[in-house]
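[1] The following block contains a protein sequence and its predicted model.
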Amino acid sequence: MRADRIMPERWNKLLREALKFGIVGGVNTVINFVVFNALALTIFHNGQLKANVVATVFATITSYFMNRHWTYRDRPKSAIRRETTLFVLFNATGLVIELGVLGIAKYGLDMHSLLWLNVFKFLGLGLATIFRFYTYRTFVFRAAPAPEVALPSVATVRQNDHHLDGDVIATFDPVAELAEVVEEFESAGSARRHR
């Protein structure tokens, strides 16, 4: 049995987005680690945090294009400036999370081995990825607003069906319904007074 028959559409969409986000994240994780290790072994031999910044910035750029044009391609593209600003802001926050974990390993736990730094980089990247997934789908690549459902006006209802009574028409117009209730209340009050 297919998953789309078991789960509601909302969960299916979330699952598809998470799967695409995971694939994009996997590709960018490989890019991030390759760039990080290449820089840590050459240019930034003792500057692993600097190597991490460069690697994360490089992976962030590729991540934006992959997420914008594949993972969230069904989302509206009307606010690119807002989207890009939030993407950069949330990725900078993700970078701070990664750097915090890597900094704790290097300076707090005095681990300077590239193997251990890669392990802690992986942990920091995992925490930052959870943060990024939530913020991308909630704030950056927002879903299009649901279309508003317009109720027919009283005039349209009257044109379409000349035999409607006041009760049906009142259900389409809250003001008319309130007026009807007030009218019934007033007529009930005047009937009591005349007895």
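    On my side now, so go ahead.
[2] Could you use CA atoms for every contact and neighbour count after this?
    OK.
[3] What residues of stretch 141-158 count as buried?
    Going by neighbour count (16 or more other CA atoms under 10 Å), the buried part of stretch 141-158 is Phe141, Arg142, Val154, Val157.
[4] these two touch, right, Leu127 and Leu95?
    No - between Leu127 and Leu95 there is no contact under CA atoms under 8 Å: 10.3 Å.
[5] Those two: which has the busier surroundings?
    Leu95 (21 against 15; other CA atoms under 10 Å).
[6] Contact partners for that one?
    Val53, Thr56, Ala128 (CA atoms under 8 Å, 6 or more residues apart in numbering).
[7] Tell me which residues of the longest helix belonging to the chain come out buried.
    Ranked by residue count under DSSP state H, the longest helix found in the chain is helix 9-41. The neighbour-count check on helix 9-41 (16+ other CA under 10 Å) flags 17-18, 20-22, 24-25, 28-29, 31-33, 35-37, 39-40 as buried.
[8] mind checking which helix or strand the spatially closest residue to Gly100 that is not a sequence neighbour is in?
    Spatial nearest neighbour of Gly100, chain neighbours left out: Gly124 (7.6 Å); criterion: CA to CA, 6 or more residues apart in numbering. For Gly124, the host element (DSSP states H and E) is helix 114-135.
[9] And for Arg158?
    Here Arg158 is assigned to helix 154-160, by DSSP H and E.
[10] for that helix, packing partners?
    Here helix 154-160 touches helix 166-172, going by 3 or more CA pairs under 8 Å, 6 or more residues apart in numbering; DSSP states H and E.
[11] Identify the residue spatially nearest to Thr56, adjacent ones excluded.
    Nearest one to Thr56, counting by CA to CA, 6+ apart, is Asn32 at 5.8 Å.
[12] That neighbour reaches Val53, doesn't it?
    No - the pair Asn32 / Val53 is not scored as a contact, 9.6 Å apart, by CA under 8 Å.
[13] and the host helix or strand of Leu86, how far out from the chain's middle?
    Assigning secondary structure by DSSP H and E places Leu86 in helix 80-103. What separates the centre of helix 80-103 from the centre of its chain is 15 Å, taken as CA atoms, centre = their mean, to the nearest Å.
[14] try this one side by side with the last:
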Amino acid sequence: MSLVQRGLDRVPQRYRAVVLQHQELLKFAVVGAITWFVDTGTVYALKLTVLQDKPLTARALGVLIATIVSYVLNREWSFRARGGRQRHHEAALFFAVSALAIVVTVVPQAVSLYVFDIRVPHVSAPTQAVANFVSGQILGVLLAMGFRFWALRRFVFPEDLREAELETL
């Protein structure tokens, strides 16, 4: 029995239909949680070592690595039943959407650092760290996640194109 089936078996019967109706969203959220940990781990590993004075560079690299992991997991699990495009075309669209999502992710932290000036020497290092976490890891990631879900379903992994072509014949 698969992990998903075991989880579904634990859902009360009256909620099971809702879970099944939104299974893509739930799978996307699980992928998002996994890639959030990949992103966060990468960002803090870089900020605590080689990029101590470059929090936005660490953020961009964390998002880039998490995006690669996200493509594989979303293609093979979340949106497995969708698609129909050639893989290289689909991958190009995915990374274009993700590039826009990187901008969405970075904007709240950039505003925090450079518009509100919440950075050393204007504030203490712990204050900057908390502001970076809230603006980047929470607000930026949530905004980008909403954008990605909408754009992936709309442009990258639309309803199966093969089925749509067969219906028009």
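    Perfect, I can see it now. These numbers come from a predicted model, not from an experiment.
[15] And the TM-score between them?
    TM-score for the superposed chains, counting by TM-score structural alignment, normalised by the length of structure 2: 0.78, backed by 145 aligned residues with a CA RMSD of 2.0 Å.
[16] one step back: give the aligned equivalent of the residue nearest to Gly100 of structure 1 in structure 2.
    By TM-score structural alignment, Gly124 of structure 1 lines up with Gly140 in structure 2.
[17] So its match versus Arg153 of structure 2, what's the distance?
    20 Å (CA to CA, to the nearest Å).
[18] Over to Gly41 of structure 2?
    27 Å.
[19] same deal with Val31 of structure 2?
    From Val31 of structure 2 across to Arg153 of structure 2, the span is 15 Å (CA to CA).
[20] Over to Glu76 of structure 2?
    Taking CA to CA, one finds Glu76 of structure 2 at 14 Å from Arg153 of structure 2.
[21] Looking at the two, which is more packed in?
    Arg153 (16 against 11).
[22] For that one, which residues are in contact?
    Neighbouring residues of Arg153 of structure 2 by CA under 8 Å, 6+ apart: Glu159.
[23] and if you look at Pro158 of structure 2?
    Contacts of Pro158 of structure 2 (CA under 8 Å, 6+ apart): Arg82, Gly83, Leu152.
[24] I'd like these as JSON lines, with distance to Phe95 of structure 2 appended.
    Formatted as JSON lines, the contacts of Pro158 of structure 2 follow (distance: CA to CA, whole Å):
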{"residue": "Arg82", "distance to Phe95 of structure 2": "17"}
{"residue": "Gly83", "distance to Phe95 of structure 2": "15"}
{"residue": "Leu152", "distance to Phe95 of structure 2": "10"}
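[25] ok, of those, which one's closest to Ala110 of structure 2?
    Leu152 (25.1 Å; CA to CA).
[26] ok, whatever residue of structure 1 lines up with the closest one - how many residues close by?
    Pairing criterion TM-score structural alignment: the partner of Leu152 of structure 2 within structure 1 is identified as Tyr136. Tyr136 of structure 1 sits with 21 neighbouring residues when counted by other CA under 10 Å.
[27] got it, and Glu165 of structure 2?
    Counted with other CA under 10 Å, Glu165 of structure 2 comes out at 9.
[28] any idea how far Leu93 of structure 2 is from it?
    20 Å.
[29] swap in Leu152 of structure 2?
    9 Å.
[30] how about stretch 136-155 of structure 2: buried residues?
    136-137, 139-145, 147-149, 151-153.
[31] err, stretch 55-75 of structure 1, not the other one
    Buried, per 16+ other CA under 10 Å, within stretch 55-75 of structure 1: 55-60, 63-64, 66-68, 71-72, 75.
[32] just stretch 106-125 of structure 2 next, same as before
    Here stretch 106-125 of structure 2 shows Val106, Val107, Pro108, Gln109, Ala110, Ser112, Leu113, Ile118, Arg119 as buried, counting by 16+ other CA under 10 Å.
[33] and that stretch, how far apart are its ends?
    Stretch 106-125 of structure 2 has an end-to-end distance of 19 Å (criterion: CA to CA).
[34] One more: stretch 157-174 of structure 1?
    15 Å.
[35] these two touch, right, Ile65 of structure 2 and Asp39?
    Yes - if you go by CA under 8 Å, Ile65 of structure 2 and Asp39 touch, sitting 7.0 Å apart.
[36] dump the residue contacts of Ile169 of structure 1.
    Val154, Val157, Arg158.
[37] run the last query once more with 10 Å
    Ser153, Val154, Ala155, Val157, Arg158, Ala176, Glu177 (CA atoms under 10 Å, 6 or more residues apart in numbering).
[38] what's the answer for Ser78 of structure 2, then?
    Counted by CA under 10 Å, 6+ apart, Ser78 of structure 2 has contacts 23-31, 70-72, 157.
[39] picking that back up, so what sits against both of Leu127 and Leu95 of structure 1?
    Joint contacts of Leu127 of structure 1 and Leu95 (CA under 10 Å, 6+ apart) are Val101.
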